[in-house]
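Enquirer: Show me the folded form of this:
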Amino acid sequence: MPRQPRSFPSDSYQHVISRGNRRQKIFESEEDWARFAAALVEELDAEGVILLAFCLMPNHFHLLVKCIQAALSSAMHRLLTSHAAYMNKKYGRTGHLFEDRFKSFQCAPEGLLPLAAYIHNNPVRARLTTAAGDWPWSSHRDYIEPAGQGTAGKLIVLSGIDKDPLKAAAFYRSYVETSIARPGRPTPTALDALCAKIEREGGHIAGLIRQRSKRHDITGTRRKFIESALAEGHLPSEIADFLGLARSAISRYRSPGANVNSRDCP
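Expert: Coordinates of the predicted model:
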């Protein structure tokens, strides 16, 4: 009996991942990459799914999408089936190209920036390139196009950073460059998103409060981040690890109304 398509909540954001069967390559030539990238946009658009970010890799791909009409399964089924048939016919193969079903993880709106950066930095982490902008098969270049240009999906992410398109694009570029130093998957609903929000409000470039600067304005913003993180229920140990500080440096902020001036802030 055929498996039923999975349903996704309308207006939800989803991180989609699909890998080649047994980690095999899913592209062989530049024509294969280009054909898949074009089909991706076409199939998602046909089902009312907005593509916010993507990155194609030799044996897998990542997408960040918004499901307007909850029809992600139909679009992905057609996309993967069509590409598998194309590759098998072109290269005289048989069998499955992709492993089982695609995976998907729901993302909160405040996590869009960390997740987009994580997706666009995939080629850098895999050592296929030294900078996200050098990889041709992702939407990163679209994000750093002049203000007012690019896809609707890009504008959804950047509008959550700053109302000024130029400031949003500049912050995004800095965030991508600095976030590559953070290992592992993003934690988009937690400290990463809070850090990005407070750095924007303070007028700082992404990642600045995680550096060891003693500038008065930076220590003040760092203090605000620590206090906000504690107020949201994060453990001092989590915050310390995130900032690269001693845990004792965070514990001072646990008492409401603690009298801590900027010189005391780590």
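Enquirer: all contacts plus neighbour counts: C-alpha atoms, from now on.
Expert: Noted.
Enquirer: out of everything not next to it in sequence, what's closest to Asn88?
Expert: Spatially, and ignoring its direct neighbours in sequence, Asn88 is nearest to Thr94 (5.8 Å; Cα to Cα, 6 or more residues apart in numbering).
Enquirer: Show me where the stretch 51-200 of the chain has its helices.
Expert: 72-91, 112-120, 122-125, 140-143, 152-159, 165-179, 191-201 (DSSP state H, counting those that start in this stretch).
Enquirer: Which of those helices has the highest mean neighbour count?
Expert: Ranked by mean neighbour count under mean count of other Cα atoms under 10 Å, those are led by helix 112-120, which reaches a mean of 24.
Enquirer: That helix packs against which elements?
Expert: strand 49-56, strand 60-67, helix 152-159, helix 165-179, helix 191-201 (3 or more Cα pairs under 8 Å, 6 or more residues apart in numbering; DSSP states H and E).
Enquirer: With respect to Ala116, which of those lies nearest?
Expert: Nearest to Ala116 among the helices and strands packed on helix 112-120 is strand 49-56; the distance by Cα to Cα comes to 6.1 Å.
Enquirer: Show residues contacting the closest one.
Expert: 33, 41, 44, 61-72, 116, 119-120, 122, 137-140, 151-154, 156-157 (Cα atoms under 8 Å, 6 or more residues apart in numbering).
Enquirer: Tell me how far the residue sitting nearest the centre point of the chain lies from Glu28.
Expert: Centroid check for the chain by Cα atoms, centre = their mean gives Leu115 as the closest residue, at 1.7 Å. From Leu115 across to Glu28, the span is 27 Å (Cα to Cα, to the nearest Å).
Enquirer: Same check on Glu110?
Expert: From Glu110 across to Glu28, the span is 36 Å (Cα to Cα).
Enquirer: which one of these two has more residues nearby?
Expert: Glu110 (19 against 12; other Cα atoms under 10 Å).
Enquirer: for comparison, sequence B:
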Amino acid sequence: MPRKPRVEFEGAIYHIMSRGNRGDAIFLDDKDCETFLDTLDEACTKTGWLVHAFVLMGNHYHLLLETPEANLVVGMKWLQGTYTQRFNSRHKLWGHLLQGRYKALLVDGSGGDYFSAVSSYIHLNPARAKCFDLLEGKLSDFRWSSYPLYLKPAKRPVWLRVDRTLGCLGVQDDTRGRRRFADYMRKRVGEVAGSAQPMEADGSWAGIRRGWCLGSERFREQMLERLETLSGKRESFSGEEVGLHDEGEAEHLLKAGVAVLGMAEPELVALRKGADEKALIAWLLRKHCAVSNAWIAGRLDMGRADCLSRYPKRIEQTEDRELINKREQLRKITRLRD
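Expert: This is a model prediction of the structure:
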């Protein structure tokens, strides 16, 4: 049966959840968690994503994700595929790591209530799973969540945004506001601890766990309209749709990068496939876009796609001062859009 298409649009907010294949663990130790967050960091750099909450839970993970550009599908393909490759390489495994299709619940961010409910649901996962002593321990004792980072601003990655969750509670990102947020979450942990059914401690959680869209009736109608528009454009959705953002962004960066190098595009393409200038542009595109290796290799005339990764790696690891200077000049292009 054809799958429903992913609804993608600028500024969309999703609750993303993905589980290990057959329920198996996808994080075997702290190093795996670190690797996933490093990979998420790269994905956010490539796509411009903002993350409002996350938690890594052994055999699954949750994200409260905002996409300033309509690029959920291609970004998730890169994130999950790259993490799977890194996990399998580290543990000398092969095959699927994640189970089927990731869940992407559309979240209404207009009023705050639905957004806040998902944020709390994600942050309270360790409490529901009893990953710490609910009576003696603290929610911040669980390392692999964004919650401890809400309380320690100096340790936050640039892609983690706390203002929206805090704003839903009417507090600021300052010492007093963070203290009030910690008090609120302590109260919520108490509710989970006192519930006979922790997974149903909050009435809104059923919709988060089972629905496809969480929001007002008007928001739901708007999402259905988007879905119907998509369905009218395709006869089958047996595969995942690819957004147009990434190729457009890649073309923009390619043009800007060639200008920084003081070249014309035909000059660049005419160089040998391993030329430093091509390697620099390939590095720029690999790091800051989610286009495939095949797209980059074809666009720059760099030979086989399965051999492309060696060139950006060379630029990333170079000790050649001239190449380092050119790499940093190219990096400035991407800072202008942040």
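Enquirer: if we can go back for a sec, burial of the residue nearest to Asn88 of the first structure, as a residue count?
Expert: 11.
Enquirer: my guess is it contacts Tyr86, does it?
Expert: No. The criterion here is Cα atoms under 8 Å, and Thr94 of the first structure misses it with Tyr86 at 10.9 Å.
Enquirer: what touches both of the two?
Expert: Common neighbours of Thr94 of the first structure and Tyr86 (Cα under 8 Å, 6+ apart) do not exist.
Enquirer: need the helices of the stretch 51-200 of the first structure in a markdown table with distance to Leu230 of the first structure, can you?
Expert: Formatted as a markdown table, the helices of the stretch 51-200 of the first structure follow (distance: least, Cα to Cα, whole Å):
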| stretch | distance to Leu230 of the first structure |
| --- | --- |
| helix 72-91 | 37 |
| helix 112-120 | 20 |
| helix 122-125 | 31 |
| helix 140-143 | 32 |
| helix 152-159 | 26 |
| helix 165-179 | 22 |
| helix 191-201 | 10 |
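Enquirer: what's the closest of those helices to Ser104 of the first structure?
Expert: helix 72-91 (10.0 Å).
Enquirer: Average offset of the closest one relative to the second structure?
Expert: Its aligned residues in the second structure lie a mean 1.5 Å from helix 72-91 of the first structure after superposition (mean Cα distance after the TM-score superposition for the first structure).
Enquirer: Direction-wise, compare that helix with strand 49-56 and give the angle.
Expert: If you take axes from the mean of the first three to the mean of the last three Cα atoms, to 10 degrees, helix 72-91 of the first structure sits at 40 degrees to strand 49-56.
Enquirer: could you check the angle strand 60-67 makes with helix 72-91 of the first structure?
Expert: Going by the same axes, to 10 degrees, helix 72-91 of the first structure makes 150 degrees with strand 60-67.
Enquirer: Which strands or helices does helix 72-91 of the first structure pack on?
Expert: helix 30-46.
Enquirer: Touching, Cys131 of the second structure and Asp141? I think so.
Expert: No. Using Cα under 8 Å, Cys131 of the second structure is not in contact with Asp141, being 9.1 Å away.
Enquirer: any idea what Arg161 of the second structure aligns with in the first structure?
Expert: Matched to the first structure by TM-score structural alignment, Arg161 of the second structure sits across from Gly153.
Enquirer: Burial check on the residue nearest to its match when sequence neighbours are not counted, number of neighbours?
Expert: Residue nearest to Gly153 of the first structure in three dimensions, not counting chain neighbours: Leu52, with 3.8 Å by Cα to Cα, 6+ apart. By other Cα under 10 Å, 23 other residues sit near Leu52 of the first structure.
Enquirer: likewise Asn325 of the second structure?
Expert: Asn325 of the second structure, neighbours per other Cα under 10 Å, totals 11.
Enquirer: That one and Cys44 of the second structure: what is the separation?
Expert: Using Cα to Cα, we find Asn325 of the second structure at a distance of 24 Å from Cys44 of the second structure.
Enquirer: Next: Asp202 of the second structure.
Expert: Counting by Cα to Cα, the gap from Asp202 of the second structure to Cys44 of the second structure is 30 Å.
Enquirer: the more surrounded of these two?
Expert: Taking other Cα under 10 Å, Asp202 of the second structure and Cys44 do not tie; Cys44 has more neighbours (23 against 16).
Enquirer: mind checking what the more buried one lines up with in the first structure?
Expert: Using TM-score structural alignment, Cys44 of the second structure lines up with Leu44 in the first structure.
Enquirer: for the spatially closest residue to that match that is not a sequence neighbour, what are its contacts?
Expert: Of all residues not flanking Leu44 of the first structure in the chain, Ala75 sits nearest, at 5.5 Å (Cα to Cα, 6+ apart). Ala75 of the first structure sits next to 43-44, 46-47 when contact means Cα under 8 Å, 6+ apart.
Enquirer: how about Ala75 of the first structure, what's its partner in the second structure?
Expert: Per TM-score structural alignment, Ala75 of the first structure is aligned with Gly75.
Enquirer: Roughly how far does its match sit from Phe87 of the second structure?
Expert: 18 Å.
Enquirer: try Val74 of the second structure
Expert: 20 Å.
Enquirer: residues near the closest residue to Leu63 of the first structure other than its chain neighbours, how many?
Expert: In space, Leu63 of the first structure comes closest to Phe54 once its chain neighbours are excluded; the distance is 4.4 Å by Cα to Cα, 6+ apart. By the criterion of other Cα under 10 Å, Phe54 of the first structure has 23 neighbours.
Enquirer: Next: Ala126 of the first structure.
Expert: 10.
Enquirer: Map it across to the second structure for me.
Expert: Aligning on TM-score structural alignment places Ala126 of the first structure opposite Ala129 in the second structure.
Enquirer: Look up how far Gly23 of the second structure lies from that match.
Expert: 15 Å.
Enquirer: same deal with Arg178 of the second structure?
Expert: Distance from Arg178 of the second structure to Gly23 of the second structure, counting by Cα to Cα: 35 Å.
Enquirer: and if you look at Arg226 of the second structure?
Expert: Taken as Cα to Cα, the span from Arg226 of the second structure to Gly23 of the second structure is 32 Å.
Enquirer: mind listing what Tyr61 of the second structure touches?
Expert: By Cα under 8 Å, 6+ apart, the neighbours of Tyr61 of the second structure are 17-19, 54-55.
Enquirer: Now tabulate these in JSON lines and tack on distance to Val260 of the second structure.
Expert: Output for these, formatted as JSON lines (distance: Cα to Cα, whole Å):
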{"residue": "Met17", "distance to Val260 of the second structure": "40"}
{"residue": "Ser18", "distance to Val260 of the second structure": "40"}
{"residue": "Arg19", "distance to Val260 of the second structure": "43"}
{"residue": "Phe54", "distance to Val260 of the second structure": "37"}
{"residue": "Val55", "distance to Val260 of the second structure": "39"}
